[in-house]
Structure formats: C-alpha cells, structure tokens
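Visitor: need a structure here:
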Amino acid sequence: MTLSLTGALKGAALLVAALFCLAEGGFAEASWVNSDITAAGEASDKPSPRDDFHRAVNYEWLSTAKFKSGESRVNSFSERDDEVEEQIKGLLTDGSLKGHEAELTQKFHRMLLDWNDRDRLGVEPVMPYIRRIEAIKSIEDLTAYLTDAKDPHFGSLLMGVGTTADSRDATNETVAIWPSGLLLADADEYRAAELSASAKRRKAANDAYIMKLLQKAGYGRERARAMNDGLFRIERKLAAKSMGLKALRMPAARRSCYNVRTKKELAAASKRFPLAAIVDSEGYGESREFVLREPEWLKNINEVYAPENLEDIKSLLVVKTLLSTANLLDREARGWAVERVNSVMGSSGEIPNDQYAYEMVSAYLDEPLGRVYAEKYADPTVKARVEELISKVTDYYREMLSKEEWLTKKTREKAIAKLDALTVRAAYPEKWEDFSELDFKDNAAGGNLVEAAAAIGKFERKRDAKLVNSKVDKSKWIAVPQTVNAYYSPADNSINIPAGILGGVFYPRGGGAEGLLGGIGMVIGHEITHAFDTNGSQYDENGNLSNWWTKKDKKEFDARAKAISDYFSTLDAAPGVKTDGELVLSEAIADLGGLSCMAAIARESAGFDFAKFFEAYAKVWRSRATKESEEYRIKEDVHPLPFLRTNANVQQLQEFYDAFGVEPGDGMYLAPEKRITLW
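Guide: Model (predicted):
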C-alpha cells in the first residue's frame, strides 16, 4: 500500500514543538509543531497558515481528536474506517442476506462472539497442535512435521512460500521463497549492540505475553522462561544473515531479491533444511522455477537446522502456534493480547467487542466480506467518476512526460508507453473469487475458531498453489473493496482505488472540485506517480523488472531523487531524530507528484479556489498518535510523518504562496531555488 496510516508521537512538552532545522541558504527558521504528537494542538495558539499550514488548517480537529479505547492512533483514514466498519457490522448481523459469502462471514462472526463456548473450550482447541510439536524428538521428526501437508503449521514453516508475478516475465506466475517473520520484525535489531527503544518495548511486552500463554498451555514457569529464552536465541541465529527492513525497502532490493532457482538447485543449496520437500508438501513443487529472495538466509538456515538447536526450534514453533491462535481462544487469552498491543503501541483499554469481531472477520475472510460490502454499498456512479478522474490524471502525465525537457526521446517514449498500458481498477472487482469450496463447522456442529482458521488457511494455500505455472490474471485485486487505502502495483502496472477510500475527507460529498482534487484526486496522482518513483521506475509497461532508461536520463533522475531525499533528511521527525530521507523517498516522490498533478489540472478550471484545494489536502493528513506508535513509524514506515506530508509538499508549489500570501520570513516560505520536484 502506498498511502499509510502514518502515526506519530504522544507525550511530554519536550516532544510537542519540534523545530525544522532546515539547510542554510534560502530557508526560513520554521517552527512547525509536530502536530502528530498527542496534545500538540493545545500546546499553543492557532498559528497562521503562513507559518504552520498543517496545524493551522487542522487546529480545531487536532485540539479535540481523541483515541478510541484500545487504539493508538486517530486520523482521516481511521475515521473513514469507522464509517466502513459501521456499514459492515450491520451486514454481519443482517439475516436477510443470501449467498455463500454472507453465510461464511456471518457464521465466523457468530463464533467469535460466542464467548461462553470459547471460555468453555479455553486453550484446548490449540493443544493438539502443541502436542504434535512436543512429540518431535529428532531433526528427522522435525522434517516430517514441516513437510506434513495435513498440518496447518500455525507456528510457521521456518520460511514463506507463495505465488507471485515473475519480475522478468510478468505475464507468468512464479513461486517466491522468503524468510519467515521475526517477533521483533526487523532482522537488524538482532544484530545491533543494543535493541532500539521500540524493540526493547516490544520484546518486554512479548516476553510477558509469551510467559502467560505458555503457562496457560500447561508449561511450568521455569520451563516457560527457558522456552522464551530459547525462542529469542533461535531467532537471533535465524536473523543473522537476513536482510533488515530498511535494506528490503531500498530500491536496490528489487533486483537483489530476484534470484531464480530450479527446484533441483534449491535442493542442492539446502541439504539440511528440507526446503524442496516443504515446497512440494505445500503444493508448489511443480513450478518451472522459483525466486529465492535471500540466498544468504538459505545458507544460514541450513547451518541453524541442526540437532543442537532442535529444542530452541521447537520452542519457536510452540510459541508462534500460541501467538497465532491466542485471539481465537478464550477471554483470558484475548485480554493478554490486548495488554501486549497496549504495551507496544502506548494505547489503553480494549476495543469494543463488536469491533473486535468485525476486525477478526476482516482478517480471516476479507474477500468474502468484501463482496458482501461491495454489493450493498459500492456505488457504480462513484466508480465511473473515479475512472474519469484517473483518465484526466493519465492525460496530464502523458502531456507532462512529452514536455519533460530532461528526458531524452527514447526514455520519454518508454515512459509514455508505460502510462498508456496502465491497468485501472476502481471501487470493486469486475469478477469475484470463488469461495464455494470453503466451509467449516460452527460451535453447534462441534467446531471451534482454531479449526475454522485451519480450514481457511488450507483453502487459501490450495487456491494459491493452483496458480503455479499459470498466466497472471490482470483482473485480480490484491486489496479488497472495503480497504481504506489505495495502491500502485509495479508487478502488473496497475492503479487500484478500492471503494473503502471513496468517502470521508478523501471523497467529500458536496466538496466541489477543490475537495475532490485535494482528496481522492491527490490519492490517484500519488499512486500513478509511483509508476515513476525510485521503485516503480525499475519496471516496464508490462510489469517486468527492466532498465528502460538511458544512462543520461537515469543519472538526472537519480540526482533529482537525491535532492528530495536530502531535503527530507534535514527535517526533524522528533527532537534529536531526523527524518530518514532514504527510507521515505519513494513516498515523498509520490506525494510531490500527486499534488503537482492536481495543481496542474486545477489551473485549467476557471475560478478554481486554490486555498480550498490546499486546505482539503491538509485535512487528508490530519493525524494523532501515541509516542510509542510514532517511534515505531519513524524507524520502519516508508511514508513521511503526516504533518510533513502537508507542510513539506505544499511549500513546493507557487499556487500555495499566492493563495495564502506566504513571503520570505514566514515559516512556510521556501526560496524558489530550494524547491524540490522530480516530475
């Protein structure tokens, strides 16, 4: 996804008024308040839009916005999420709805809310899977477990596997293989001399949560402590040669993670760890080729997969099995899960029961739920209007590219060809996936949520494995209609605008052209710009990883991108913490491109009110979050912080200066020669 719910800081007055320490020469001493920080709205009087535009526009909202119980963030995305949630919660209890998708989602929903049955069962639904892992006595037993196609492997296969479009031939499906996830998320944390503040907080919360779950499953306190220690020990070994999150998000990863292997080559490279046998058991063994994303990880896991590590690997499998099912057990386990999230993200309380049930249905049955939602609430007239706006944006880009002076003819033609080949998906799919083969027993029939989750997982694996050696279906969506977000996919050169985001401040009813362009128009421009950012620009019109740039043009592109990265790196994310310009670069490019595109379209409209346009744009990025949530996002999120997505972007456009009378000496002023853009 390319539009994230970027979070921010809560807390001490020290954190409230972060100054922008801008580079010397042409910059004003801006005193922009980091209004993502909780309570920042009350820190001082309402500023002039000439000094802190984001806080000026959103001042009343920032002063009154409150977190809901159990949540660490509130913003325009979450507010629209709340609207969609209310619609869907009604559908989950509407007995008049017909169809298999409605039956599946409503049955799972009823099971989630049957706390009497869940409390009666307690931890027992997951215990057969725990006992299976405990029965492992040798590496050979471990291999037999990992290659058993009948087991849902809640606790992990020690690797990930699934189909994806081939980056060298995007018309064909291939099979990708990657490292399994880590409890601290980032492999770099395990290599650091000391854990970061957010990782320390996460580990402490994990430790407390894991100890409770293990003891609930029947392990004594000392055994539970030893297993938790073993879990971290084995994760440290597994992470030793894995790529960190930042490396994975850098443009170079697009090529470094594309390593084609045959199954014979995989088997030869993995003589101890049964990678090829796992691939077979999961249904992917007939693939013509495989993409091994991290060859160094594969070498490392073959060293780790040894008898001396067996007990620690078993601890990992037991703990991950409990973690992946805890939210499906009784009230006690559910409560512990809430405590963990609150400790990590700085939230407090618990989300309401009906919201929890809705979110769980969305997590396990998002596609069937999406069909039910779209058939009830997706408006075909809105879909048509969005498609028309997308057409206007592509027309602008076509004209812009044709006149871009720094592009040579060869690169310009390839860029326009990519634009002309863009696949457009708006609101909801034209055809729906078939879920007729998916079913599970409810409580009355002797079923439980863990077994239901196992059935869903088996169905999804089987569905994915059917794609092996097939052609890519370009009509298929990655997101679901109820998603409050949007994305560009370089793998099939597509822009995707789900119905969920077509409301709230993104698609204001009665907001006029200014609200439309500042909201969903900017979203569309942002996503199309991703086709030509540091990541998307590595793919051609068919979704192939291909260098279609001349050396001269690529050098100029890189120089322009570096100027954007360098500028964002001067901005304070928090006191003493600079924005990581490299990390946020692709999203910063997309923001700048989307806003510039909408401004260009607006110039063609007589009487267009640019002040209203920029105000509509600023409302999109209004956001409040806890300090803990913000620390996490500063380190891991590829998006600039919300207040920067407003202020650092509007100050690049002359129309902003004209609309609000911004002059040298004002906090929002940036000298023309210092303004940044790529397109």
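Visitor: from here on, contacts and neighbour counts on C-alpha atoms
Guide: Will do.
Visitor: how near is residue 83 to residue 377?
Guide: 12 Å (C-alpha to C-alpha, to the nearest Å).
Visitor: my guess is residue 234 contacts residue 314, does it?
Guide: No - using C-alpha atoms under 8 Å, residue 234 is not in contact with residue 314, being 9.8 Å away.
Visitor: Which one of the two is surrounded by more residues?
Guide: residue 314 (23 against 20; other C-alpha atoms under 10 Å).
Visitor: Please provide the structure for the following sequence as well, for comparison with the first:
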Amino acid sequence: MRRILSFAALIAVAACRTAPPAPPAPAAAAPLPPLDEAALDRSADACQDFYRFACGGWIARTEIPADRSAWSRGFAELDERNTAQLRRILEAAAAGRADPADAFSGKVGDYFGSCMDERGIEARGLADLKAGWARIDAIADRPALAAELARLHGAGMTAPFGLLADQDAKDATQVILIVNQGGLSLPDREYYLSDAGKNPEIRRAWAAHLRKMLGLAGLPPAQAEAGAAAVEQLETALARTHWTRAELRDPSRIYNRVDRAGLERLAPDFPWARFFAELGQPGLDAVSVTTPAFVAEVGKQFASAPLDAWKAYLRWRLLDDMAAFRAVPAALVQERFAFQSASFSGAKELQPRWKHCVGVTDEALGFALGQAYVRRHFGAEGKDRTTRLVAEIEKAMEADLGSLSWMDAPTRERAREKLARVVNKVGYPDAWRDYSTMRVDRGSFFANVLAAGRFETNRQLAKIGKPVDRGEWLMSPPAVNAYYNASMNEMVFPAGILQPPFFNREAPETVNYGAIGMVLGHELTHGFDDEGRQYDALGNLRDWWTPAVGAEFDRRAACLEKQYGAYEALPGVRLDGKLTLGENIADLGGLKLAFAAMQAARRAQPAGDRALLGFTPEQQFFVGYAQSWCSKYREQEARRRAVVDPHSPPRFRVNGPLSNLPEFARAFACAEGTPMARPAAERCEIW
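Guide: Below you'll find the predicted structure:
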C-alpha cells in the first residue's frame, strides 16, 4: 500500500471511567487563507530554495508542540482539527449521548472511556499484565510455546513474525496468508547491526531501558538482567536475517508463495500445525513469505534458544506493546516515553491522554467512528469535487501516455488499459465494517486492546480462501492520508484529507490543484512507479513492459535515485535514494499531472483566474503545493525517518521535484542551472 504520508508511531492512551462532560461547541474556526502570506519568506530567492520562499515565515514563527516529534502546516494541523472533532463524537458516546444513527456507539464509547480511565488503570496496577505473564510462565515445552505464540498472535501481537491476509500478488483474485519479517523492538535492523551514527548509543540506551522496564514490572534485578540479555540476543539474531527496507520495496523479491508444505520445509522445527490449529485455522494452506531466511531463522531459534529466553522475549513484547497503548501504570508509560523520546522522537512530553485515546479508538473501531465523522464533517460537495478532479488527473495521465517518446506502442497500450481500470474511492466506503463480534469491556482497557487485536486477527484470517472484497478500505475515513493499492489497482482518498489546506472551498482552483490535485496525481503515479509498474491492470504481479521500454524506465528512475541520494536530512545523514525512489517518482509525476489538469481547466474556463498575493495562476499552483508541506522536525525524528521512511523530508519533496519541472522554472523565471532549475542534461523525467 503506497501512501502520501507515513506515520511514525502509535498515538497515546488514558483516564476516567466516566468520560468528562463534553466541552462546549467551539466557535467556528476562521477559514484558512487560500495562500498564507505570513508563511512566505519573500527575502528568499524562489530560484535558489523554493521551500524556504514558500515556508520560511511559517518555519521561523512555528514551534513544534511539546508532545510532538514533528509539526506541519498541512498534515499535522489538519490532523489536530480532525482529532478535536473526533473527540466530541467520542466523549458524547462515552457519556451515553451518541446520535442513535451512530453504528456501534456503545462499543466506541466504552473503548474510548476505558482508555480515558487513567485512575482505573492505575488502580488495576499490574494485575492484567501479570495474568498475561502467568500464561507465559506456565509454558513447559516447545508445543506449549507454539500454542502461546498463536494465542498472542490471535490477540494482535506481531512477534516474532507478522501475519496478514492479502491478495496473492500473482493471482489478485485469491486471498492468502502473508508471513512478514518482524519481531524487533527497535525501528529497523540497522539499529541492531550497524555502528553508524548514533546506533551504538541507541543500543546502550535500549539495553538500559529493557532492564528498567522489567524491573518496574516487578521482576527482581537478576531476573530482569537475564531476561533483558535474552531479548537482546534473540532480537539481534532475527535482525540479521531481515531484509533492508529498500530490498522490501521489490515486489518480486518479497513474493515467495510456499504454501503450508513450503513453510514447513523452511522452518521444519516450528510446529506450524499446532500454531495454525490454535489460531483456529487448522486447514490453512495458502501462504507466502516475504523473507524466507527470516522464517528459517525463526524456526532455528524456536528449537535452539532456551525456553526461558523465549519466555523472557514474550513477556517483554507484551509489556512493551501495552506500555505503547498506555494500558499499564504511568511509571511504565513514562519510562517507555523517555526512551523513545531520547532515541527516536525528541518529543518533550507525552501526548495528552484524550488525543492518544482518540487515536487508538480510531485504530480499533475506525469505521464505526468514521461513519459518525463523515455524517457530521464531510459534505457531498467535497466528494463530488474530488471525484471530478480525479477524472481530470486521469485525463492528464492519458494525454501524458500519448506523448511519451520513450514508450513503445505495445507498452503504451497496456499502460492505458491499466489506467482505464483504476478504481477510485473517495470519502468513505459504500459498506461499513461490522463490529458485532468485537467484545468491549468498560472496566479494562488492557482487555480491550487485546479484544481489538483478536477481532482484527480473526477478520484478517477469515478472508483467506474467500472472494476478494473489493469494497474494503485500508484506512478509516478520518485519516489525513491517501493511498494506492497495487493489487486492487485502486486509489483511496479518505474524507479526513479532503479539507483545508488540501481542499479549500475558499481558495482559487489553482491553489487546490497544487495541494489536493498533487495528492491525487501522486497516488495515481504510484500505479506506474518502480513498484506499481510491476503490476498489471488486474492487480497481478506481471511484467507487461517490452524489454527496451522497461530498461529505459529503469534508466530514468536511476536519475531520481542519484538526485535524492545526494540530499542530507541532517549534516552527514544522507537520504537513501533506493528507499525513497517510489515516493519521489510519485511526487514528480503527481505535480506534473496536477499542473497539466489545472492548465486544461483554465483553458476551458479562461475567465476563472483570480489574483492572489501578487502571484500568477501558475505561481499560485506551486506556492499552494509547497505550503501544504511546510514542516519542522526534531533532530531525533529526522534521523529516524532517514532510516525508516520511504518519503523524503518535506524540503526535498518540494525542491526535489520542482527543480525537474520546466513549468516551475518558467513560472518563476528561474535561469537554467540555478538550484531550482536543473540543467536539461541533468533533469529527471519519467511520467
């Protein structure tokens, strides 16, 4: 699934068995300006650094909130507004004041209320955790270990691997089980294996954190020491067999359909029959693995690592997961936050409890909450205008395909076939998810987290062997995000992102084309980026390119890989041009398509232009795009993203693609060879 934005971490959890009274309805917020004059830095040369020109004023005056690792004028500020709207829905549901039309409002209110019950969580103390640990402690042999692994997987824990039901990449009509590499506490294999940068310091901090957390959870020092050492050893062994994030971007590499027999050959010492039986799927046969060497290593460790080491690992993973959800006492939550902040996020304080609880409730019951959200905050106008704009972007892509000199006729025909079959989903799904079987207990948030995990695991596993549900959404409607799904050949634009500054009813259309139009074009281009191009019109992983045209695509993509590989997120911290390649292709293609769609619309309605801050219509487009990406990051977060994020930092998401667009250079009269107008011989162009 390719998204316009990736999110770093879970949102936080909290307190009060009876939700507090709903706050009074806020006064209507002042509409956002179409373009923000105060965000500009007109002292900057647009041809030297357009990101600074468009965002320098915003960056200078903006402080990152204490509970955040980053902040942005677009995604973060919009997410903050959406979160406040969701809070009012949830507080009403928790207090029994929900609209009768809100589906599953009782479960939504109870889940949120249990999360907000901070006093109750403190009163329960370690009782829920100790009950989970008691089951782990009772493991007496390897078959019992497999059974407990299955029970924890059934409750949503992804250790030592992840399980996902998804389409077979080579037969998109089938749903099969995907076994993913996983099992790590740190964000990436590099933190375990590399001595570059701050990795040794982070490993030492993690070692101390492990021991402190286990001690706070009640283990005596000797047992905490032994348990932490076992976790470090086991996770490091697993990390050695992980593929890099750049390697995981190759769809052919990660497609390894082995089925049950092949799984048992890969890891013969792992009792798969017992594991699947305990999951309630004894006959499950259709299986693919992303990383065969990792699965083999899991099998080896299952047989060779001491049983006590596995128990220590499972105790730790349950503790860490529940501290992330803030379903355990505050001392554990604060210790986890202190480690994450110092090593990865840089945030100064925990998120307010209510914000965390909004986030985790959306994660658990997002389509029940989303149904209430769209009825209140997403009108038909937004859906209709976005649907029309998507059609305009697709028309621009059709025209672009007809003009590409490097594409031959057979490949062009298949590309047009794929474009014609793209499915567009806007705002919210046609059918809402049924949460009838999900159990929610107002008295224990810990139990509710596990119940939500069980519900989702059962929902995923139930898909296997069934017809593909082409109406399913992978993001809830309030999400400030969007995605392209190659196996479905579909684009999805949740209601949450279809609001200012991305879609602004008060803005000239030139600005909207630059903001939301680019998002639409970005997702469409993902269908034809270095990953998406490997899937055909029906969503099957199949090479539909003639060899010469495929080689030419790769040559053009290498230009972007080289360009972005030279950028530094921080001094001495370079971007990974391979990891970010797909997103960089999508940014460049999305801008080109959105600009072409805007110009076509202007030709159709030549009297529609509006003056704005002294900018021409073309300049409005580019400023509107750039200002939706104005952002600030704490140092720890910038370092982490450089390792794990397939998206380039916002500065390069603006300056990188624009420096390749002759349309931008003409709009701002940038001489060829200036930083924002790369020489023609060095310019990168694909779509």
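Visitor: Overlay them and tell me the TM-score.
Guide: Once the chains are laid over each other, their TM-score by TM-score structural alignment, normalised by the length of the first structure reads 0.89; 635 aligned residues with a C-alpha RMSD of 2.3 Å.
Visitor: And the helices in the stretch 101-250 of the second structure?
Guide: Ranges of helices in the stretch 101-250 of the second structure, per DSSP state H, counting those that start in this stretch, are 105-115, 118-124, 127-137, 142-154, 190-193, 199-216, 221-240.
Visitor: The first structure: matching residues for the third one?
Guide: Mapped onto the first structure with TM-score structural alignment as the criterion, helix 127-137 of the second structure occupies residues 124-134.
Visitor: what residues does the matching stretch touch?
Guide: Stretch 124-134 of the first structure is contacted by residues 145, 217, 314, 317, 318, 321, 322, 325, 329, 448, 450, 451 when judged by C-alpha atoms under 8 Å, 6 or more residues apart in numbering.
Visitor: ok, now with 7 Å
Guide: 314, 318, 450 (C-alpha atoms under 7 Å, 6 or more residues apart in numbering).
Visitor: who touches residue 461 of the second structure in this structure?
Guide: Residue 461 of the second structure makes contacts with residue 165, as judged by C-alpha under 7 Å, 6+ apart.
Visitor: In the first structure, what residue corresponds to it?
Guide: Under the alignment (TM-score structural alignment), residue 461 of the second structure pairs with residue 465 of the first structure.
Visitor: what about that match, distance to residue 473 of the first structure?
Guide: 14 Å.
Visitor: List the buried residues of the match of helix 127-137 of the second structure.
Guide: In terms of neighbour count (16 or more other C-alpha atoms under 10 Å), stretch 124-134 of the first structure has its buried residues at 125, 126, 127, 129, 130, 133.
Visitor: just stretch 406-415 of the first structure next, same as before
Guide: In stretch 406-415 of the first structure, counting by 16+ other C-alpha under 10 Å, buried: 407, 411, 412, 413, 415.
Visitor: next one: stretch 393-404 of the first structure
Guide: Of the residues in stretch 393-404 of the first structure, 393, 394, 396, 397, 398, 401, 402 count as buried by neighbour count, 16+ other C-alpha under 10 Å.
Visitor: Over to stretch 499-508 of the second structure?
Guide: By 16+ other C-alpha under 10 Å, the buried positions in stretch 499-508 of the second structure come out as 499, 500, 501, 502, 503, 504, 505, 507, 508.
Visitor: now swap in stretch 227-241 of the second structure and tell me
Guide: So stretch 227-241 of the second structure, judged by 16+ other C-alpha under 10 Å, has buried residues 227-232, 234-239, 241.
Visitor: next one: stretch 670-680 of the second structure
Guide: 670, 672, 675, 676, 677, 678, 679.
Visitor: Between those, which sits nearest residue 650 of the second structure?
Guide: residue 676 (15.2 Å; C-alpha to C-alpha).
Visitor: any idea what that closest one aligns with in the first structure?
Guide: Using TM-score structural alignment, the equivalent of residue 676 of the second structure in the first structure is residue 668.
Visitor: Please name the residues that touch its match.
Guide: Contact analysis of residue 668 of the first structure by C-alpha under 7 Å, 6+ apart lists 30, 50, 51, 52, 651, 662.
Visitor: Based on its surroundings, how many neighbours for the aligned partner of the fifth one in the second structure?
Guide: Following TM-score structural alignment, the counterpart assigned to residue 651 of the first structure within the second structure is residue 659. Around residue 659 of the second structure there are 28 other residues, counting by other C-alpha under 10 Å.
Visitor: and residue 659 of the second structure, how far is that from residue 560 of the second structure?
Guide: With C-alpha to C-alpha as the criterion, residue 659 of the second structure and residue 560 of the second structure are 11 Å apart.
Visitor: what do those two both touch?
Guide: Counting by C-alpha under 7 Å, 6+ apart, nothing touches both residue 659 of the second structure and residue 560.
Visitor: export the buried residues of stretch 670-680 of the second structure to a markdown table and tack on secondary structure and distance to residue 474 of the second structure?
Guide: What follows is these, written out as a markdown table (DSSP: H, G, I helix; E, B strand; the rest coil; distance: C-alpha to C-alpha, whole Å):
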| residue | secondary structure | distance to residue 474 of the second structure |
| --- | --- | --- |
| 670 | coil | 42 |
| 672 | coil | 43 |
| 675 | coil | 39 |
| 676 | coil | 37 |
| 677 | coil | 38 |
| 678 | coil | 38 |
| 679 | coil | 41 |
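Visitor: Present these as JSON lines; the columns should include distance to residue 2 of the second structure.
Guide: Output for these, formatted as JSON lines (distance: C-alpha to C-alpha, whole Å):
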{"residue": "670", "distance to residue 2 of the second structure": "32"}
{"residue": "672", "distance to residue 2 of the second structure": "33"}
{"residue": "675", "distance to residue 2 of the second structure": "29"}
{"residue": "676", "distance to residue 2 of the second structure": "27"}
{"residue": "677", "distance to residue 2 of the second structure": "28"}
{"residue": "678", "distance to residue 2 of the second structure": "28"}
{"residue": "679", "distance to residue 2 of the second structure": "30"}
